[in-house]
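Asker: using only what follows, build the 3D model:
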Amino acid sequence: MPARIISIGTALPETSAPQPDLRAFFAGQPGADRLTRRLIGGAFDASGIETRHTVLEGLAGSPDGVFIAEDGTLLSPTTGVRNDLYRSAAPPLAATAARDALTRGAVAADQITHVITVSCTGFFAPGLDYHLVRDLGLSEDVERTHLGFMGCSAALPALRLASQIAEGRPRAVVLVVCLELCSLHVRETSDPEQVVAASVFADGAAAALVTAGDIPGDPGGLVLDRFATALTREGESDMSWTIGDHGFQMTLSAEVPRIIGREIRDAVDRFLGDDPPPGIWAVHPGGRSVLDRVETGLGLEPAALHASRAVLRDCGNMSSATILFILRRLLEDPAVEGPIAALAFGPGLTVESALMHRKR
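Answerer: From the prediction side, this is the model:
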């Protein structure tokens, strides 16, 4: 039997920040000259985002003395300090998303046979996979795999691996958890690429349960038909993610949407082959311009990207977790029928694709 996603759970940090407030915060930093303020205003206003969530309470007006000074100035803690906060904040948020998936799928913790974790915004060991076993009360012989530092596209390779495990072991139930705390790497900057990154990235976690067997719980879900990976002919230097002394440094150039717009048709045509294009798409919203380029490049109807635009609007770009937020909306929408294509873009530029369909 083909593997299927039987449920998706999500979790967001308690602190939410309206996009206009974040724009005002960054534009009000002491080092922001008139040109930088114009860049910030343009990037934040064009993002397609209304609200983002963060583990940094200071971004919502509660100075913490680590990231935000009492006078509202953005501080520059070391990478070690940032990673310490990741280590404390990541496990509970990941566990919340996983519990949500278990509840929605009517699956007991002792039914989980494999755990796959995904993250690119922090490191520690024993890591998220270990803590999920402990926090959820999973069996100690659960097989664990971590996919690290693959960027925004990593959820689809994780689902691909889960599908391969499930189809090879019909009694397997795989828990996939994507956790990203992008706001931990916020910085004051006048670099246009860093301004764009600051305007879109956010925090969140999502979890999916994947199986190919008949287990107790919901018999429906999203059947995972096939996957594909492609590298664009250019873009290696336009989207990258490196570790600096004061946080991880995201390069996200203005060329990214244009590269996607130029090359997406060829990548999708090779992926779909002779299959007709689906009417519903789950596209990772790197930003509103990325969705616009995909819509134009593939000749999609506006309704095809409704869920992608809604998640961008309500949550921002949560890196790898974002595509699972989109798929959850589609999974829970009773009007969704037929094939669904998923696309996510990562450093390189890498294009990850998945084709699935709804099972009742």
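Asker: only C-alpha atoms from now on, for both contacts and neighbour counts.
Answerer: OK.
Asker: distance check, the residue lying closest to Gln111 once chain neighbours are set aside against Ile116.
Answerer: Excluding its sequence neighbours, the residue lying closest to Gln111 (C-alpha to C-alpha, 6 or more residues apart in numbering) is Val173, at 6.6 Å. Distance, Val173 to Ile116, using C-alpha to C-alpha, to the nearest Å: 11 Å.
Asker: neighbour count: those two, which is higher?
Answerer: Neighbour count, other C-alpha atoms under 10 Å: between Val173 and Ile116, Val173 has more, with 26 against 23.
Asker: picking that back up, which ones are touching the residue nearest to Gln111?
Answerer: Applying C-alpha atoms under 8 Å, 6 or more residues apart in numbering, we find Val173 in contact with 111-114, 166, 209-212.
Asker: I have a second one here; can you model it like the first so I can compare?
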Amino acid sequence: MTGQLSTIAVSPTMEPAYSPGLTGSGPAAKILGIATATPPNSYSQAELIDIFGVTDERIRSVFLNSAIERRSLTLPERAPDGTMHQESQGELLRKHRSTAIDMGSRAISAVLGRTGYDLDDVGYLTCVTTTGFLTPGLSARIIAELGLSVHTSRLDVVGMGCNAGLNGLNAVAGWARAHPGRVAVMLCVEACSAAYVFDGTMRTSVVNSLFGDGAAAVAIRAVPYDEPEVAEPGVTGPEVLKFASCLIPDAIDAMRYDWDDEAGKFSFYLDRDVPYVVGAHAELIVNRLLTGTGLRRSDIAHWIVHSGGKKVIDSVAVNLGLTRHDVRHTVTVLRDYGNLSSGSFLFSLRRLLDEGVVVPGDLGVLMTMGPGSTIETALVRY
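Answerer: Modelled structure (predicted):
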């Protein structure tokens, strides 16, 4: 199965780059490269209005004023009467499995190829997804599909939502630091078209107007202290220095994925106040992330914020005092792909690295948000 594939390789610096108060003990985990993959079919919002059979002008407006131009989706064939086939929950789960394995395998193969590593070099694999449930998990399926070592340590992060990419990165970075010199891979793969319900309501239409299918893989390695320094050309990938989390219990049901009795399948729900709840807590969590580092917000050169939607991006930017330039990659990923859930921030980070403006030593903040309601952050140094 073919589709869009995009990669960028970033060269690891060979210095320990340990800073007291930031990385703790041991060498810092470093991002070596990022690769992304999507399904073969991409649709404009206008095309999707037709495919979904949207006639309500209010819902049409939601699609056309979403700041999204195109999304990659895996959609069923149309029924004989021209309407879209209504997939059962079983069909959706099978689509999640096949689409996730396809996109995920391509993304992992690409990131290893571009960073010069082989499948046998991978010692740890974390797979992050929310758009379907598998037992055995996606990590086992990917290991079998790609032929990774059967001794690969693995973790499946399931059901945490759009914030989960940074939860997974925390685990992968911790494993890499505990095993200097070995390669760890995180895969965020979301078949959001396997989580759609079409009932004509505003609730489901908001979801159907926003999310897209996509996968992003990142390779991480901690450089042993005794490894000789090797000069590498170009901009290096960031070291992962620190994480901070914030759960907002008062908004625990504001974003949820639960069973819809009428539809007979799982359905995602987004509260209209989500952007404002997230924005109101953005400053709190960033201040916590920087506590003890001696850094101020003005020291952060690059911001990568989850492409959660136009209102979410605007709310976070206003509350943190970010400019349109600061969130340019967040905005363009939303425009070109929609909300890709857990992998969105890696699509944006890849664009930043590809842009060629990062200066070694620059500091950055990665921010994701999702059900809980939860905000996750990471401090990185390029």
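Asker: TM value for the aligned chains?
Answerer: TM-score for the superposed chains, counting by TM-score structural alignment, normalised by the length of structure 1: 0.90, backed by 342 aligned residues with a C-alpha RMSD of 2.0 Å.
Asker: looking at the contacts of Val173 of structure 1, which are in helices?
Answerer: Per DSSP state H, helices hold the following members of the contacts of Val173 of structure 1: Ala166.
Asker: counterpart of Arg134 of structure 1 in structure 2?
Answerer: Aligned by TM-score structural alignment, Arg134 of structure 1 pairs with Ala144 of structure 2.
Asker: next SSE downstream of the strand or helix carrying its match?
Answerer: Using DSSP states H and E, the element containing Ala144 of structure 2 is helix 138-146. Using DSSP H and E, the helix or strand that follows helix 138-146 of structure 2 in sequence is strand 153-158.
Asker: wait, what's in contact with the residue in structure 1 that Cys192 of structure 2 lines up against?
Answerer: Structural alignment (TM-score structural alignment) places Cys192 of structure 2 against Cys182 in structure 1. By C-alpha under 8 Å, 6+ apart, Cys182 of structure 1 lies in contact with 121, 201-203, 318-319.
Asker: for those residues, which one is nearest Ala95 of structure 1?
Answerer: Closest approach between the contacts of Cys182 of structure 1 and Ala95 of structure 1, by C-alpha to C-alpha: Asp203, at 14.5 Å.
Asker: count of residues packed around the closest one?
Answerer: 30.
Asker: the one 4 residues further on now?
Answerer: Applying other C-alpha under 10 Å, we find 32 residues neighbouring Ala207 of structure 1.
Asker: helix/strand/coil for Pro170 of structure 1?
Answerer: What DSSP: H, G, I helix; E, B strand; the rest coil gives for Pro170 of structure 1 is coil.
Asker: residues contacting it?
Answerer: Contacts of Pro170 of structure 1 (C-alpha under 8 Å, 6+ apart): 1, 211-213.
Asker: compare these and tell me which is most surrounded.
Answerer: Thr211 (28 neighbours).
Asker: alignment lookup: that residue to structure 2.
Answerer: Aligned by TM-score structural alignment, Thr211 of structure 1 pairs with Arg221 of structure 2.
Asker: ok, Gly123 of structure 2 - how many residues close by?
Answerer: Neighbours of Gly123 of structure 2 using other C-alpha under 10 Å come to 20.
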